[in-house]
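Peer 1: Next input, structure requested:
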Amino acid sequence: MSPQAITTIGFDADDTLWQNEQFFRFTEQQFGEMLADYAEAEHISKHLLEVEKRNLGQYGFGIKGFTLSMIETAIEITDGRVPAATIEKILSVGREMLSHPVETLPHVHDTLEALAGDYRLVLITKGDLFDQERKLAQSGLGDFFAQVEIVSDKSATTYRRIFHHATGGPERAVMVGNSLKSDIVPAIAAGSWGVYVPHPLTWAYEHVEPPHEAPRFREIPDLSQLIPLIETFD
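Peer 2: Below is the predicted model:
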């Protein structure tokens, strides 16, 4: 094994291994329809995003925090006049999100299966603990991962901690994901490779400019291109 050989590959979960953002977009559309008598859909969406950002420190990432932020937004948009029936609908659509089926993305199973024998695979995801565990179980992908990390946020410190136990440390690890802000930029800052796999739907909070100047940044159109790319790192 060469001194630079990759030993560990980290994978994001939501919108990297399975669909996720589409359920948030659909629910946000329903939410806008609930409040259509009070404001335009675009204004409601912008207000919701600001409330979500404001609440991340208290609620964290995930569906439960999103549901609470919808309730808070409804109260603010209506100046406290939101009907109890609307609050009930918001809670209902939130519960529906927590039971949506898991739809894996193309090439995921075959790619993980091919990599699992040669590399240590680690799932690194943020969000609600119970919901992420549910999705992983229903995906049928759990056996491919030697380690599962469900974290409150993703930073360079997070990746250094997780990849510390990898053979060779973060420098011989790769992080794969659809979020530049959460998956790629901090992993590169930790000393790892960052492989960006764009998804058509990405939450506005996660948007940052691609770090094209970083020597360890790579972008591929889908996971079918990951294996030949990883081989160039060895």
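Peer 1: From now on I want contacts and neighbour counts done on CA atoms only, so please keep to that.
Peer 2: OK.
Peer 1: quick one, longest helix in this protein?
Peer 2: helix 41-59 (DSSP state H).
Peer 1: Contact partners for the nearest residue to V108 once chain neighbours are set aside?
Peer 2: Leaving aside its sequence neighbours, V108 sits nearest to L17 (CA to CA, 6 or more residues apart in numbering; 6.0 Å). By CA atoms under 8 Å, 6 or more residues apart in numbering, the contact set of L17 is 11, 104-105, 108.
Peer 1: structure for this one too, so we can compare:
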Amino acid sequence: MIQMVGFDGDDTLWRSQEFYDQAQLDFEAIIARYIDLDVAGLRATLLATERGNLAQYGYGVKGMILSMVEAAIDLTGGRIESRDIRTIMDMGKDLLVHPVELLPGIAQAVEDVSRRYRVVLITKGDLFHQERKVAQCGLTAFQRIEIVSEKDVGTYRRLLQEFEVQPEAFAMVGNSMKSDIAPVVELGGWGVYMPYHATWEHELLPEYDGGGRVVEVDGADRIGEALDRMTSAR
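Peer 2: You can find the predicted model right below:
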């Protein structure tokens, strides 16, 4: 039987990626004043810069903004003006204080699930930013809240040991196959995949099916049903 259910934060409980996507468009508008974006391959350059910086900056707004500044300097050959650097920095500050907006139906879904299972929140990113989101989201059913720097097999193994729950009795709800689902399934757990309309390219994991241990849902109101399917499949 499933004993514990984990929930991801960004784009599972609350909106996130579209704000980053808008920052990406604003960044492109700035850089377009200096170079031809089609020729420069800005998006590929920025993604490569962000990936290269993950080990130093981690995930989240601060890492993205620092990577934008680095990519802007490289792409423009150092010609970018200080006022545009300031604009990029201000974009980051705006993102850090953006109000938390819960996804439709998720508050009720978390409450319903908590009546049947132990529930925990496992989210990754900048500590201060994630703590702020958790404090503002208004969700109080979680028995544990874990903010981690990475979501991989090692992280989930450590957390499940701390939670004193076996992997086969744990299900993770999230929008990222790469971070929320695949590592848990590799350990022998279960995944409820709730895709979001916008996903960062780094989080994509094409053609992953989870070997029958993943149930995809099209909304928060289907999470409970997915957990029931997992229980009946055992």
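Peer 1: Quick TM-score on the pair, please.
Peer 2: Put the two chains on top of each other and the TM-score (TM-score structural alignment, normalised by the length of the first structure) is 0.94; 229 aligned residues with a CA RMSD of 1.3 Å.
Peer 1: which among the contacts of L17 of the first structure gets closest to T202 of the first structure?
Peer 2: Ranked by distance to T202 of the first structure (CA to CA), the contacts of L17 of the first structure are led by L105 at 14.5 Å.
Peer 1: And the counterpart of that closest one in the second structure, how far from G9 of the second structure?
Peer 2: Aligned by TM-score structural alignment, L105 of the first structure pairs with L103 of the second structure. Counting by CA to CA, to the nearest Å, the separation of L103 of the second structure from G9 of the second structure is 10 Å.
Peer 1: Which one's more surrounded, the two?
Peer 2: Neighbour totals were compared for L103 of the second structure and G9, and G9 leads with 24 against 17 (other CA atoms under 10 Å).
Peer 1: For the first structure, give the strand that spans the most residues.
Peer 2: Criterion DSSP state E: the longest strand present in the first structure is strand 120-126.
Peer 1: Following the chain past that strand, name the next helix or strand.
Peer 2: Downstream of strand 120-126 of the first structure, the first helix or strand assigned by DSSP states H and E is helix 129-139.
Peer 1: immediately after that next one, which helix or strand?
Peer 2: strand 147-151.
Peer 1: Give me the range in the second structure that that next one lines up against.
Peer 2: Against the second structure, strand 147-151 of the first structure falls on residues 144-148 (TM-score structural alignment).
Peer 1: what's the span of stretch 120-135 of the first structure, first residue to last?
Peer 2: 21 Å.
Peer 1: circling back: so after the longest helix of the first structure, what's the next helix or strand?
Peer 2: helix 63-77.
Peer 1: which residues touch the helix or strand following that following helix?
Peer 2: Next helix or strand after helix 63-77 of the first structure toward the C-terminus (DSSP H and E): helix 84-97. Contacts with helix 84-97 of the first structure, where a contact means CA under 8 Å, 6+ apart, come from 23-24, 27, 31, 34, 63-64, 67, 70-71.
Peer 1: how about JSON lines for those, with distance to Q225 of the first structure and neighbour count added?
Peer 2: Shown next, in JSON lines, are the contacts of helix 84-97 of the first structure (distance: CA to CA, whole Å; neighbours: other CA atoms under 10 Å):
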{"residue": "F23", "distance to Q225 of the first structure": "26", "neighbour count": "15"}
{"residue": "F24", "distance to Q225 of the first structure": "28", "neighbour count": "17"}
{"residue": "T27", "distance to Q225 of the first structure": "32", "neighbour count": "20"}
{"residue": "F31", "distance to Q225 of the first structure": "37", "neighbour count": "23"}
{"residue": "M34", "distance to Q225 of the first structure": "42", "neighbour count": "17"}
{"residue": "I63", "distance to Q225 of the first structure": "31", "neighbour count": "19"}
{"residue": "K64", "distance to Q225 of the first structure": "34", "neighbour count": "19"}
{"residue": "T67", "distance to Q225 of the first structure": "36", "neighbour count": "21"}
{"residue": "M70", "distance to Q225 of the first structure": "38", "neighbour count": "27"}
{"residue": "I71", "distance to Q225 of the first structure": "41", "neighbour count": "22"}
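Peer 1: export those to a markdown table and tack on distance to S155 of the first structure?
Peer 2: Formatted as a markdown table, those follow (distance: CA to CA, whole Å):
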| residue | distance to S155 of the first structure |
| --- | --- |
| F23 | 25 |
| F24 | 23 |
| T27 | 28 |
| F31 | 31 |
| M34 | 36 |
| I63 | 21 |
| K64 | 22 |
| T67 | 25 |
| M70 | 26 |
| I71 | 29 |
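Peer 1: check contacts around the closest residue to Y193 of the second structure other than its chain neighbours.
Peer 2: Take Y193 of the second structure and drop its neighbours on the chain: the residue closest to it by CA to CA, 6+ apart is E216, 4.6 Å away. Residues near E216 of the second structure by CA under 8 Å, 6+ apart: 192-195, 226.
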